[in-house]
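In: sequence plus predicted model, see below.
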Amino acid sequence: MQFTSPEGERRYAELVRAAETVAIGLDFDGVLSPIVEDPATAHIHPEAGDMLADLAAQVRAIAVITGRPARQALALGGLEEVGNRIGDAGRELFLFGQYGNERWSSTNRRIISPRPPHGLSTFLLELPAVLRRAGAQDAHIEEKGLAVAVHTRRLSDPGAAARRLAGPLGELAAAHDLIVEPGRNVLEVRAPGMHKGHAVRTLVDEVGAGGFLFAGDDLGDVEAFAEVGRLHDEGLPTLLVCSGSDEQRALVDLADVVVDGPEGVIGLLRQLTEDAGAVRA
């Protein structure tokens, strides 16, 4: 755990003191699960379930806030079982899938989801031609129901391919009233208007949170970081955690704490659990 400044250390101490009112927001990929070439194999860190169950006893609420479809995140994270354990602590686990467009909780075990955005099916039909023209026809296309993700990780130069695709994909998305969300060697196309910042505010309002910790790793987490910043300006104790990597540095300068991938996230949250328990003892 590396604080980016003395202010970060002070914010952590404030959050520990307020822990019983704090909500925890966690991205999935790169935070609870390692980044892998095949998104379908990105299982949750083996220690994450126990850690979340222990942490739940010390805080107001925990939410996984991810760009993944909710059903996929539930399966890869074993989150229904984790939700059972958190329920035993008298708390609730929330899941906000597809940037908050989908909702699930351990109390209401039903995924609530809107219809796919207008234009997405036509975008998908036109996408292969755009990939061929950009020399990225071997990119992996992931259909997510409410979005389409184009992964370049399997290509010979993933970063260059993502940069080469950004313009053409942006033009195609705009033609169908969609937006492009860049990530770690992935470009996701979805409807505008919903992002992780909205999910953060929704969670705060629903559980009456008196503080917030958010851990992210990628550009898709920038809006969540910004919303947590607004919560801090409103007087709530907050902590911004960057799960660092060599691939993506976008959140480092915004974070209070930088940790080394999912292993570092687990370690930080275990430390928070212990410190919060000591304050309450």
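Out: Here it is on my side, so go on. Residues are numbered from 1 along each chain as shown.
In: please make it C-alpha for all contacts and neighbour counts, starting now.
Out: Will do.
In: how about the strands in the stretch 1-150 of the chain?
Out: Ranges of strands in the stretch 1-150 of the chain, per DSSP state E, counting those that start in this stretch, are 2-3, 22-26, 61-65, 93-97, 102-105, 140-143, 147-151.
In: ok, now the stretch 151-281 of the chain?
Out: Here the stretch 151-281 of the chain has its strands, by DSSP E, counting those that start in this stretch, at 179-183, 186-190, 211-216, 238-244, 257-260.
In: and the end-to-end length of stretch 103-117?
Out: From its first residue to its last, stretch 103-117 covers 17 Å (Cα to Cα, to the nearest Å).
In: one step back: any chance of JSON lines for the strands of the stretch 1-150 of the chain, columns distance to Asp218 and mean neighbour count?
Out: Converted to JSON lines, the strands of the stretch 1-150 of the chain look like this (distance: least, Cα to Cα, whole Å; neighbours: other Cα atoms under 10 Å):
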{"stretch": "strand 2-3", "distance to Asp218": "18", "mean neighbour count": "16"}
{"stretch": "strand 22-26", "distance to Asp218": "12", "mean neighbour count": "25"}
{"stretch": "strand 61-65", "distance to Asp218": "13", "mean neighbour count": "26"}
{"stretch": "strand 93-97", "distance to Asp218": "16", "mean neighbour count": "26"}
{"stretch": "strand 102-105", "distance to Asp218": "20", "mean neighbour count": "22"}
{"stretch": "strand 140-143", "distance to Asp218": "18", "mean neighbour count": "16"}
{"stretch": "strand 147-151", "distance to Asp218": "14", "mean neighbour count": "22"}
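In: put this next to the first one:
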Amino acid sequence: MHPMQPARPHILGPEGQAALARTLASSPLLAFDFDGTLAPIVALPSMARMPAAVSERLGRIAARVPVAIVTGREVADVRQRLDFEPRYIVGSHGAEGPVAEPAPVWVSAMAVARDWLQPHRGTLEAIGVQLEDKRSSIALHYRNAPDRALARRSLERLLRTASPALHVFGGKMVFNIVPAHAPDKADAVLALVRQEGAGTALFVGDDLNDEPVFQRAPAHWLTIKVGPGTERSAARSAARFFLAGPSEVADLLDAMLGHLGPAPSL
């Protein structure tokens, strides 16, 4: 296969459109990551916003079909960035939301993480690492570091000393710290499908913390990776379909509205 040939189909191609039609006719739960999916990645997490075209379309869909936002952000943080009310918001990569009350052991694990990181905060800030404490998780961002390679190496050395009570995983210019046994995004979406009594699910995400959903999705779910669909990226993603980037999410939502048909009149 040519290295740039798509290894999975584009969701807006014929195969993807047929899969969308089947999914939307099957009483689905529609679940979306936020950063890098509904909102483009930006230099500072506080600057992230959904484009108006995405927000307006998703709001119309959420009025007709149960929608979940499943994000690494804190629930309160992402809620203020939405112009509509989804059925569910799950935060901290699955550890915070309607199906996961923080267990005492998770609270204790995050206290361990804060105590462990505290002596290193000055050093991390000096090399351009931003520590974002989201209560149920901590993110260490190095996107704005003057020397990203140095910041990444420094973080990797530090994170190798993490307590067994913690789970550390990477992302786009970030390392995330969560309690070792907290639910992940796959646990959250599976629980929401059961809670909703949905016939199937659609999940759209872009990063490593979305892969558990792609990997554990039942065969009848529809999973979409926001990012290149090349052979190289396919080796790292279990999603069935792809979008080229967040700029195509509004087109995906348009297609979903088309398959849903006219809204019922009141």
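Out: Received, thanks. From a predicted model like this one, the values you see are computed outputs, not experimental measurements.
In: what's the TM-score here?
Out: Here the superposed chains carry a TM-score of 0.81, computed using TM-score structural alignment, normalised by the length of structure 2; 252 aligned residues with a Cα RMSD of 3.3 Å.
In: who are the packing partners of the longest helix seen in structure 1?
Out: Of all segments of type helix in structure 1, defined using DSSP state H, the longest is helix 261-280. In terms of contacts (3 or more Cα pairs under 8 Å, 6 or more residues apart in numbering; DSSP states H and E), helix 261-280 of structure 1 is packed against helix 6-17, helix 48-56, strand 238-244.
In: so which of the strands of the stretch 151-281 of structure 1 is nearest Gly78 of structure 1?
Out: With Cα to Cα as the criterion, Gly78 of structure 1 lies closest to strand 211-216 of the strands of the stretch 151-281 of structure 1, at 19.3 Å.
In: tell me how far the aligned residue in structure 1 for Gln215 of structure 2 lies from Tyr99 of structure 1.
Out: Using TM-score structural alignment, the partner of Gln215 of structure 2 in structure 1 is Ala226. Distance from Ala226 of structure 1 to Tyr99 of structure 1, counting by Cα to Cα: 15 Å.
In: what of Gly135 of structure 1?
Out: Gly135 of structure 1 sits 29 Å away from Tyr99 of structure 1 when distances are taken as Cα to Cα.
In: more neighbours: these two, which one.
Out: Between Gly135 of structure 1 and Tyr99, counted using other Cα atoms under 10 Å, Tyr99 has the larger neighbour count: 24 against 13.
In: so what corresponds to that one in structure 2?
Out: Using TM-score structural alignment, Tyr99 of structure 1 lines up with His93 in structure 2.
In: now do Glu263 of structure 1
Out: In structure 2, Glu263 of structure 1 lands on Ser247 (TM-score structural alignment).
In: and for the nearest residue to that match once chain neighbours are set aside, the neighbour number?
Out: Using Cα to Cα, 6 or more residues apart in numbering and skipping the chain neighbours, the partner closest in space to Ser247 of structure 2 is Pro40 (7.9 Å). Pro40 of structure 2 is flanked by 16 other residues according to other Cα under 10 Å.
In: what's the counterpart of Pro40 of structure 2 in structure 1?
Out: In structure 1, the residue paired with Pro40 of structure 2 is Pro34, using TM-score structural alignment.
In: my guess is its match contacts Pro262, does it?
Out: Yes. Using Cα atoms under 8 Å, Pro34 of structure 1 is in contact with Pro262, at 6.3 Å.
In: give the residues shared as contacts by those two.
Out: Counting by Cα atoms under 8 Å, 6 or more residues apart in numbering, the residues touching both Pro34 of structure 1 and Pro262 are His45.
In: of the strands of the stretch 151-281 of structure 1, which is nearest Ala70 of structure 1?
Out: Ala70 of structure 1 sits nearest to strand 186-190 of all those, at 15.1 Å, using Cα to Cα.
In: list the residues that contact the match of Pro40 of structure 2.
Out: Ala42, His43, Ile44, His45, Gly261, Pro262.
In: any idea how far the closest residue to Ile41 of structure 2 other than its chain neighbours is from Ser108 of structure 2?
Out: Distances taken as Cα to Cα, 6+ apart put Asp35 closest to Ile41 of structure 2, at 5.9 Å, once the chain neighbours are dropped. To Ser108 of structure 2, Asp35 of structure 2 is 27 Å away according to Cα to Cα.
In: so which of the two has more stuff around it?
Out: Asp35 (22 against 13).
In: ok, that one touching Ala48?
Out: Yes. The pair Asp35 of structure 2 and Ala48 passes the contact test of Cα under 8 Å, sitting 7.3 Å apart.
In: need the residues touching each of these two.
Out: Contacts common to Asp35 of structure 2 and Ala48, judged by Cα under 8 Å, 6+ apart, are Ile41.
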